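Engineer: Turn this into a structure:
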Amino acid sequence: MDDLDRRILRELQKDARVPFRHIAELNGVSIGTVHNRLKKMKKAGVLKGFIPILDHAQLGYAIIAIIYIKVEGGHLQEVKGQLQEKFEQINVIFQTSGIYDLVLICRFKNMIDLSSFNDEISKLQHMKAETNIVLETVKEQFYVRL
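Structural biologist: Have a look, this model is predicted:
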């Protein structure tokens, strides 16, 4: 990835709807160059897609829970698979170093939904979970510095 790729991505991180013509003009290249660069980055896996950034609370998902999971030895792949397959409330699964093996970020409409989720997740074998509720989102950004 070169400097032009970074400049293109910087513009798209500001607004993914920005016309290719605008990006091309800012960078002194053709629209075709911008299109080809994006196509190449998508093929390489650098660019995963263009999605809207939603306000989950406005959509009724007022509760964010961060769940820390310790997995019994030798069962990590099994537990990761179960979490991915069974629970649509999970937005993110991180495999981590340190005390916990996995960290989940989940969203719920209300405490009843969170409680039901905790009941279901506690039925999974070979793991123990600790749930923390987010009181305030101080910073949430969806872009990286390029």
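
Engineer: rest of the way, CA atoms for contacts and neighbours
Structural biologist: Fine.

Engineer: Could I get the contacting residues of the residue lying farthest from the centre of the chain?
Structural biologist: Farthest-out residue of the chain from its mean C-alpha position, per C-alpha atoms, centre = their mean: Gly28, at 32.7 Å. For Gly28, no contacting residues are found, by C-alpha atoms under 8 Å, 6 or more residues apart in numbering.

Engineer: can you give me the strands for the chain?
Structural biologist: With strands called from DSSP state E, the chain shows them at 63-71, 90-95, 102-108, 127-133.

Engineer: Nearest to Lys42, out of those strands?
Structural biologist: Of all the strands of the chain, strand 90-95 sits nearest to Lys42, with 21.4 Å by C-alpha to C-alpha.

Engineer: quick revisit: how near is the residue farthest from the centre of the chain to His35?
Structural biologist: For Gly28, the distance to His35 equals 14 Å [C-alpha to C-alpha, to the nearest Å].

Engineer: Could you do Leu146 as well?
Structural biologist: 19 Å.

Engineer: Which of the two has more residues huddled nearby?
Structural biologist: Neighbours per residue (other C-alpha atoms under 10 Å) separate Leu146 from His35, with His35 holding more: 14 against 11.

Engineer: Just give the nearest non-adjacent residue to the more buried one, would you?
Structural biologist: Phe20 (7.2 Å; C-alpha to C-alpha, 6 or more residues apart in numbering).

Engineer: before we go on, could you also do this sequence so I can check it against the first one:
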Amino acid sequence: MDDLDRKILRALQADGRQTIQELSEKVGLSPSPCLRRVRNLERAGVIAGYAAIVDHEAYGLPVTVFLQVKLSPHTEEIVAAFEQAVARIDEIMECYLLAGDRDYLLKVVVASLADYETFMRRRVHKLPGIASLDSSFAFGEIKRSTVLPG
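Structural biologist: Alright, predicted model coming up:
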């Protein structure tokens, strides 16, 4: 991947709906080679897909919670069961495996605090291997970007 590929990727991350003509003008390349590069980036898995970025508040899910999870015991079976279960829960938007005191960080969106309580009681408390949980509520969003640096 060279600087031109990175320029194409930054432009697509900023606006994935632009035409190849518009993209080629932004990156200083004619349309055919630009399209070829985009297709190569798709085939290589650098471009994993295209999606609409939906404002979760406007969608009706204004509450964002960061949930830190510690598992016990750390057996292969417990870890696999936890990760598979998390992957099936729609309210969990992101899940990261951590180094440190906690094992996972989950980003959760819900409509209200009451919905979060229900989510915790009906979904999270039933996950395998939970040793401890720590919820942090986001008061506001300072920055969210879909464009990678560089």
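
Engineer: Give me the neighbour count for the aligned residue in structure 1 for Ala114 of structure 2.
Structural biologist: Superposed on structure 1 with TM-score structural alignment, Ala114 of structure 2 falls opposite Ile112. Burial of Ile112 of structure 1 is recorded as 10 neighbouring residues (other C-alpha under 10 Å).

Engineer: contacting residues for Ile112 of structure 1?
Structural biologist: If a contact means C-alpha under 8 Å, 6+ apart, then Ile112 of structure 1 has no contacts.

Engineer: Equivalent analysis for Leu67 of structure 2, please.
Structural biologist: The contact partners of Leu67 of structure 2, by C-alpha under 8 Å, 6+ apart, come to Leu105, Leu106, Lys107, Val108, Leu133, Asp134, Ser135, Ser136.

Engineer: what sits against the spatially most central residue of structure 1?
Structural biologist: Centroid-nearest residue in structure 1, with C-alpha atoms, centre = their mean: Val92, separated by 5.5 Å. Residues in contact with Val92 of structure 1 (C-alpha under 8 Å, 6+ apart) are Leu104, Ile105, Cys106.

Engineer: can you check Lys70 of structure 2 too?
Structural biologist: Here Lys70 of structure 2 is in contact with Asp101, Arg102, Asp103, Tyr104, Ile130, Ala131, Ser132, Leu133 (criterion: C-alpha under 8 Å, 6+ apart).

Engineer: Now flag whichever of the residues you listed is closest to Asp90 of structure 2.
Structural biologist: Among those, and counting by C-alpha to C-alpha, the member closest to Asp90 of structure 2 is Tyr104, at 16.7 Å.

Engineer: What lines up with that closest one in structure 1?
Structural biologist: Aligned partner of Tyr104 of structure 2 by TM-score structural alignment: Leu102.

Engineer: Please enumerate the helices of structure 1.
Structural biologist: If DSSP state H is used as the criterion, the helices of structure 1 fall at 3-14, 20-27, 31-44, 76-86, 111-121.

Engineer: Now distance to Gln141 of structure 1 too, for these, in CSV please.
Structural biologist: Conversion of the helices of structure 1 to CSV gives the following (distance: least, C-alpha to C-alpha, whole Å):
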stretch, distance to Gln141 of structure 1
helix 3-14, 10
helix 20-27, 22
helix 31-44, 21
helix 76-86, 24
helix 111-121, 24
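
Engineer: Mind checking those helices for the one nearest to Gln58 of structure 1?
Structural biologist: Closest among the helices of structure 1, using C-alpha to C-alpha: helix 111-121, at 16.5 Å.

Engineer: Aligned to the residue nearest to the centre of structure 1, what sits in structure 2?
Structural biologist: Alignment note (TM-score structural alignment): Val92 of structure 1 maps to Glu94 of structure 2.

Engineer: ok now do the residue lying closest to Ile66 of structure 1 once chain neighbours are set aside, which residues does it touch?
Structural biologist: Spatial nearest neighbour of Ile66 of structure 1, chain neighbours left out: Ile105 (4.8 Å); criterion: C-alpha to C-alpha, 6+ apart. Contact partners of Ile105 of structure 1, counting by C-alpha under 8 Å, 6+ apart, are Ile64, Ala65, Ile66, Ile67, Ile90, Asn91, Val92, Ile93.

Engineer: Can you select the buried ones from those residues in ChimeraX?
Structural biologist: Selection of buried members from those for ChimeraX, criterion 16 or more other C-alpha atoms under 10 Å:
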select :64,65,66,67,90,93
